[in-house]
Every structure is written in structure tokens, then in C-alpha cells.
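# I need the structure of the sequence given here:
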Amino acid sequence: MVKDALRVDVIRNASYHIRIPFGSLMLSRFCGTVLAQIIFIPAAYWIKWVVPYL
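Reported below is the predicted structural model:
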């Protein structure tokens, strides 16, 4: 009986610890995507401006 209770508690804690890194990973990927857009869009306009002069 005690072993079953401990087993359920371990499973609950494992699922909690899996959700936290997954959420932080998704937030990190979102922030990286936004940062890439902030960097690459002006770079694309700069390339568009420079290419006619080459």
C-alpha cells in the first residue's frame, strides 16, 4: 500500500518535472524566433538596397 502511494507520487513528480523544461524550451524557441525576425528583416532590406550597386 505504501509502495503504491510512493509510486504514484514519483509518477506525479516526474510529470511535473517534464512539463517545466518543455515549457521553458518552447519559450526559448519563441524568443529565438522573434530575435531572428528582428535581426534578419532589416538585414534583408539592407541586402536589397546594396545589391543594385554591385
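
# use CA for all of it now, contacts and neighbours both
Fine.

# what ranges do the helices span in the protein?
Here the chain has its helices, by DSSP state H, at 2-50.

# let's see this one next to it:
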Amino acid sequence: MSNATKLQNVTLQSEQDAVQLANETNRLDAALKQMKEELKSYVNEHGGCGYGRRSVELL
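Below is the predicted model of the structure:
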């Protein structure tokens, strides 16, 4: 699994910039959905897990 993507400040200056940003947000949405599915599968098989002050239970 890869590390989290570092957020960047974005300044849109053209339609092309907007299209690139839209494509990137779509890619990130798809990646997040896949990661949540992987986490859900893990929790279904192994039960909840804790990290820091939070815990992951059946989603």
C-alpha cells in the first residue's frame, strides 16, 4: 500500500488546469473507494483494529 498523497495548493488558471484537477479528483475518489474496500475486507476477516485514539470497526 502506498503512502498518503500530500495535499498541494492548487491555482486554476485555465480550462486545461480544471480538467486536469477533475481527472485527479476522480482518480483519488477511485483510489479511496478501493482502499475502503480493502479495509472492509480486512475488518470482516480479522475484526476491528485500533490506531492512535481511533478504531476501525465493521464499516
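
# Can you give me the TM-score here?
For these two chains in superposition, a TM-score of 0.59 is obtained (TM-score structural alignment, normalised by the length of structure 1); 35 aligned residues with a C-alpha RMSD of 1.2 Å.

# which ones are touching Asp29 of structure 2?
Not one residue lies near Asp29 of structure 2 by C-alpha atoms under 8 Å, 6 or more residues apart in numbering.

# Can you tell me how far the corresponding residue of structure 1 for it is from Ile18 of structure 1?
Under the alignment (TM-score structural alignment), Asp29 of structure 2 pairs with Met26 in structure 1. For Met26 of structure 1, the distance to Ile18 of structure 1 (C-alpha to C-alpha, to the nearest Å) stands at 13 Å.

# Equivalent analysis for Leu35 of structure 1, please.
In terms of C-alpha to C-alpha, Leu35 of structure 1 sits 26 Å off from Ile18 of structure 1.

# which position in structure 2 aligns with Ser15 of structure 1?
Ser15 of structure 1 maps onto Ala18 in structure 2, by TM-score structural alignment.

# what's around that match, how many residues?
14 (other C-alpha atoms under 10 Å).

# ok, now the one 10 residues further on?
Residues within reach of Leu28 of structure 2, counting by other C-alpha under 10 Å, total 13.
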